[in-house]
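*Asks:* build me a structure from this.
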Amino acid sequence: MNSLVILAISSIAWLIWRAARSVFIRSPIDNVPGPTAPSLMRGNLGQLLNRDGWEFLDEVGQKYNKVVKLKGLFGHRMLYVFDPKALHQVVIKEADIYDLPEWLTDGVKLTTGPGLLGVHGAHHRRQRKMLNPAFSIKHMRTLTPLFYGVAHRLRSAMETQVGDVPTTINMVNWFSRTALELIGQGGLGYSLDSLDTPMPNPYGEALKQFLPALFANAELQFLLKHVKKIGSPAFRSAMIDWLPLPDLQRLKKVVSILGYEARNLYFIKKKALQAGGENVLKQVGEGKDIMSILMQANMQASEEDRLTEDELIGQMSLLVQAGTDTTSNALTMLIHILAEHPNIQDKLRSEIQQAKEQYGEDIPYDNLVSLPYMDALCRETLRLFPPVSFIFRETRKDVIMPLSEAIAGVDGTTMTEIPVPAGTTVIIGIRAVNHSKNVWGDDVKEFKPERWLSPLPATVMEAHIPGVYSNLMTFNGGGRACIGFKFSQLEMKVVLATIVSSFKISLADVTKDVVWNLAGVYYPTVGKYSNQPGFPVTLERIQA
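*Replies:* Okay, the predicted model is just below:
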């Protein structure tokens, strides 16, 4: 009890000090325009982390000029950035200064282990170097037949559910299970969902709960870098058990299951790889999955480059958690668009059918990824509806942030650059960059796949957006860009080619009640206040 009293007093004192510091100590960031914070305690986080916060994000992206001041917990200053020149510094030129926040990496290590998102600097570069070959185009060609195998199982399961008459089904459920199986087979060499039983295995079930549970505890994560300094690890663990916060307890339970299952899968795979020969070929994917390639490369690496078992397990956990909801929900958004626009659906189906006639039922990798209309659809969907709307960084030291064009400060002075103190939270506004009218033109809010079928506007090329994918920030850029974006693109296109050629997709009566929720990864629900992901559409089988 004495420890709890000391902890409570220390925490209150720290919070008071932080609030007072933000009020009485001036910062260069204070001259950057931004919206008023509605809460002294939460700042703008209540708006930023609200599942219904799309209007706030759009207001920030349209009303202000590419760099916006926001407030975090107890007055902590944050910069919401979507200026291309500033972003080039953040994600490429000075990426080591604008690193992942401690609360984020601490949270990653607590939940998934020391994988790519849980380490910094040279440690991160060493891990990424080991992983890069497994995400190459050459390896994607190898994985394509495996992906088609999963897509065919999905089609068979959906045909069984649909039968011979138009039937309304929950697409988000099928796509999430499919993405889980694709990352299971292609990433881990393990089947996580056979797609022929009502529900996936415990690992799959826990994975489905992970991101919602993590987002529900988003504001607690900002306190991690301070809480981690209090007491011993055993004391902090006991504190988590003691805190009467249902969302926190749910997250702890999910993380416990994920940790156990990931470690178990790792040792099964390690044993098979050490035995070699037939043992590898008997695995799902026959040793062609990402983790098999990584573990084999790790065995052959020099001692200084070799990853520890905890790092390998961390990569395994991160692969599955980062690669499931992002792809499945982007696919669901695409199906939403196709259901709303039958003309777009018909045009896509025609292109797919022509390719199948020319190349066979399973369109080869190079031909599939270069289908022009399908590619334009994917690009436009990921531009207008990026699954992740923003990501966080934190400055490790004082730095001067350059701007592509001057902004007017709060005091009326012209600002061509912004002095950013160490410890400032910088938010990369992915959605804001993708929705910039100055970059994409007056029709920026319109869904127009055709924009990708002709040369892009000069303003797009001149902006020099530092994203790794198609002049967009959807997959980030620089050394922290999403390593699996080619994997994700292949998943989406294989599933689209299989499903669109087999089913006519229409809006169901209840589709009008679907709401897309802002979260770490957006997700649909039927009804504004539902906590259960869902997206119903009507499918009708297309006879061969």
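*Asks:* all contacts plus neighbour counts: C-alpha atoms, from now on.
*Replies:* Fine.
*Asks:* which residues of the chain fall in strands?
*Replies:* 67-71, 77-81, 98-99, 167-170, 391-395, 399-408, 414-420, 425-428, 503-507, 514-517, 523-526, 536-541 (DSSP state E).
*Asks:* what's the third one packed up against?
*Replies:* Using 3 or more C-alpha pairs under 8 Å, 6 or more residues apart in numbering; DSSP states H and E as the contact test, the elements touching strand 98-99 are strand 391-395.
*Asks:* about what we covered before: redo the strands of the chain as JSON lines? Include distance to Gly186 and mean neighbour count.
*Replies:* Listed next are the strands of the chain as JSON lines, based on distance: least, C-alpha to C-alpha, whole Å; neighbours: other C-alpha atoms under 10 Å:
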{"stretch": "strand 67-71", "distance to Gly186": "39", "mean neighbour count": "24"}
{"stretch": "strand 77-81", "distance to Gly186": "35", "mean neighbour count": "23"}
{"stretch": "strand 98-99", "distance to Gly186": "29", "mean neighbour count": "23"}
{"stretch": "strand 167-170", "distance to Gly186": "25", "mean neighbour count": "17"}
{"stretch": "strand 391-395", "distance to Gly186": "26", "mean neighbour count": "20"}
{"stretch": "strand 399-408", "distance to Gly186": "40", "mean neighbour count": "16"}
{"stretch": "strand 414-420", "distance to Gly186": "42", "mean neighbour count": "15"}
{"stretch": "strand 425-428", "distance to Gly186": "30", "mean neighbour count": "24"}
{"stretch": "strand 503-507", "distance to Gly186": "25", "mean neighbour count": "21"}
{"stretch": "strand 514-517", "distance to Gly186": "28", "mean neighbour count": "20"}
{"stretch": "strand 523-526", "distance to Gly186": "24", "mean neighbour count": "22"}
{"stretch": "strand 536-541", "distance to Gly186": "28", "mean neighbour count": "22"}
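*Asks:* would you do the same for the sequence below? I want to compare the two.
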Amino acid sequence: MIPLAASFAALFAAFILYKLVFASNSALRGTILRGPPSPSYLWGVTRVLRAGSYAPHIYNTWAKAYGTVYTIPTILGIPQYIVQDPKAIVHVYAGGWGVYHRNALARKFIEIAFGRGLLWAEGDTARLQRKSLTPAFSILAVRQFTSIFYDSVYKMSQKWGEILDSTQKGGDQAIEVQDWMNRVALDTIGIAGFSYDFKTLDGHESPFDKINWGRGESWFASLIIIGQVLPWVMHLPSEKKRTLHEFHGAVSSIADEIYDRAKQGDIQDNSIIGALLKAEAKEAGGKMNMTKEQVISQMNVLLLAGYETTSISLTWALIELCTHPEVQARLRESLGSTDVTYDELNTLEYLDAVVMETLRLHPPVRQTNFEISEPDILPLSNPLTTATGEGVDRIHVPKNAKITVPIQAMNQMPELWGPDATKFDPARWLASENKDEDGLGRARELGGHRHVLTFIDGPRMCLGKQFALTEFKAVLSVLIRTYVFSTIDESQKFKQCAGQSLLPRPKSVGAEGFAVPLRVRRVS
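*Replies:* So this is what the prediction gives:
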């Protein structure tokens, strides 16, 4: 543990930096916006947000009070622009790799955890890396992966059947579903992505099981807050940082093995890494253009994107279906009794509605943070009133300004989604059950995939979107056709838990870690 004095020393350095650079630089003064008052001169509202796990209702309350673009005081009062105006958000995301860049803190975190792959890259480097990866996520490629999705979920279903058969009279059983969603997602991305079977569904240990995500959380949280002003503090040692290095090492050792196999031709061309290496060789005239380290960094990102986000989304879907049994019953009835092809899978209207509603309410990534490299003007959907009482229809944002788009808050904003914005209601996606063409109302002003920002938007939109959606639908369809899910008892509640993994995960309140035990029985 770093002495507390070191934290205050870093804060003092941040204060001096703020006075010398930020406060005295008139170029940083854009449109003067309203925003919440600071409860702490040192910390601003950062502790309020962390205490609420960056809860969307906090942002939406501020947006209602101060307008859809406002500033919040962060460490030492340094302002952060919060953008919740649909037109402004489209503008921000469209500027990815141009004016709008990931901030230094985010890039340092990504580098520690994943290396310098697509998530880390900016500008021309990002464009080239994305171009190399795009063929691996085409509709043709994902169509071929669908059988892998089915194979994995059926293997898991068989294991669950054995668990149920071990109980008296083959009755219901409490199963920790998040652990199993981790397994099915990891094995699937291993096979589809790299022709590599982790075999966690067969009982093999996951390379991530030994990583203790909870250690050093408080000190690392302080570094994150201070790092918003002084990114170099991320170089300070901490237990959490060592955890990230362990994670990076575990992923990189796997990626290194797969890379060597791929170079020897021992890998399928239609896997994601096979397509990447094939595209790279073709682009470079038969020679690899990317270094081994760059390829491994891409694999790190793909492995986590295909494992962490998918397992979280599947777990939230099962939680919502448990707490809304009428939705679960309707979904089961709509699915029929047999597997369907990739094309048929994407025509199942109610399955699609359940998946989209889960992704709307529970995006694995809750917000995106940017810095801008030059002054810019944000267009607004509707005028707002500034701190000086002036009505404006655009916002002047200064160079180096820090900007946040709170994804989860936008996905649940009542002004866009209606008064039931926080309610799980798949029917909002069904044209046949709504007065307008769907049930989205003003949400249609948003960009993103079908007006949900879960996959982000613009040039940074998630490359694996169709892969993730198809896997989500295939796995969920088999599970719901085969099993009935319910809560352990009427008092069981769930919450979003940060600090237990790279991304916030659901957990059952009172359970150890981020366990999500649910009662499971076969469909009769």
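*Asks:* picking that back up, can the strands of structure 1 go into TSV with extra columns for distance to Tyr365 of structure 1?
*Replies:* Compiled in TSV, those are given as follows (distance: least, C-alpha to C-alpha, whole Å):
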stretch	distance to Tyr365 of structure 1
strand 67-71	40
strand 77-81	36
strand 98-99	35
strand 167-170	28
strand 391-395	31
strand 399-408	39
strand 414-420	45
strand 425-428	32
strand 503-507	22
strand 514-517	31
strand 523-526	28
strand 536-541	26
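*Asks:* which one of the ones you listed lies closest to Ala216 of structure 1?
*Replies:* Among the strands of structure 1, strand 514-517 comes nearest to Ala216 of structure 1, with 12.8 Å by C-alpha to C-alpha.
*Asks:* onto which residues of structure 2 does that closest one map?
*Replies:* Mapping strand 514-517 of structure 1 onto structure 2 (TM-score structural alignment) gives residues 494-497.
*Asks:* how big is the offset of that stretch relative to structure 1?
*Replies:* Mean deviation of stretch 494-497 of structure 2 relative to structure 1 after superposition (mean C-alpha distance after the TM-score superposition for structure 1): 2.4 Å.
*Asks:* for the strands of structure 1, which one sits closest to Asn367 of structure 1?
*Replies:* strand 503-507 (21.8 Å).
*Asks:* mean offset of the closest one relative to structure 2 (after superposition)
*Replies:* Averaged out, strand 503-507 of structure 1 is 1.0 Å away (mean C-alpha distance after the TM-score superposition for structure 1).
*Asks:* spell out the residue ranges of the helices in the stretch 401-544 of structure 1.
*Replies:* 430-434, 437-440, 458-463, 485-500 (DSSP state H, counting those that start in this stretch).
*Asks:* residue range for the first one in structure 2?
*Replies:* In other words, helix 430-434 of structure 1. By TM-score structural alignment, helix 430-434 of structure 1 lines up with residues 407-411 in structure 2.
*Asks:* quick one: average offset of that stretch versus structure 1, please.
*Replies:* Mean for stretch 407-411 of structure 2 is 1.8 Å (mean C-alpha distance after the TM-score superposition for structure 1).
*Asks:* which residues are in contact with that stretch?
*Replies:* 55-57, 59-60, 84, 360-363, 365-368, 417, 421, 452-454, 456 (C-alpha atoms under 8 Å, 6 or more residues apart in numbering).
*Asks:* mind doing that once more with 6 Å?
*Replies:* The contact list for stretch 407-411 of structure 2 (C-alpha atoms under 6 Å, 6 or more residues apart in numbering) reads Pro56, Arg360, Arg366, Gln367, Leu453.
*Asks:* for stretch 454-465 of structure 1, same thing?
*Replies:* By C-alpha under 6 Å, 6+ apart, stretch 454-465 of structure 1 touches Pro84, Val439, Asn471.
*Asks:* now the last one. Nearest residue, chain neighbours left out?
*Replies:* Using C-alpha to C-alpha, 6 or more residues apart in numbering and skipping residues adjacent in sequence, the residue nearest Asn471 of structure 1 is Ile465, 5.6 Å away.
*Asks:* for Ile16 of structure 1, see how far away the one you found is.
*Replies:* Going from Ile465 of structure 1 to Ile16 of structure 1 by C-alpha to C-alpha, to the nearest Å gives 40 Å.
*Asks:* now do Tyr203 of structure 1
*Replies:* Distance from Tyr203 of structure 1 to Ile16 of structure 1, by C-alpha to C-alpha: 42 Å.
*Asks:* likewise for Ser22 of structure 1?
*Replies:* 10 Å.
*Asks:* same question for Met374 of structure 1.
*Replies:* Taking C-alpha to C-alpha, one finds Met374 of structure 1 at 54 Å from Ile16 of structure 1.
*Asks:* ok, those two, which is more surrounded?
*Replies:* Met374 (21 against 12; other C-alpha atoms under 10 Å).
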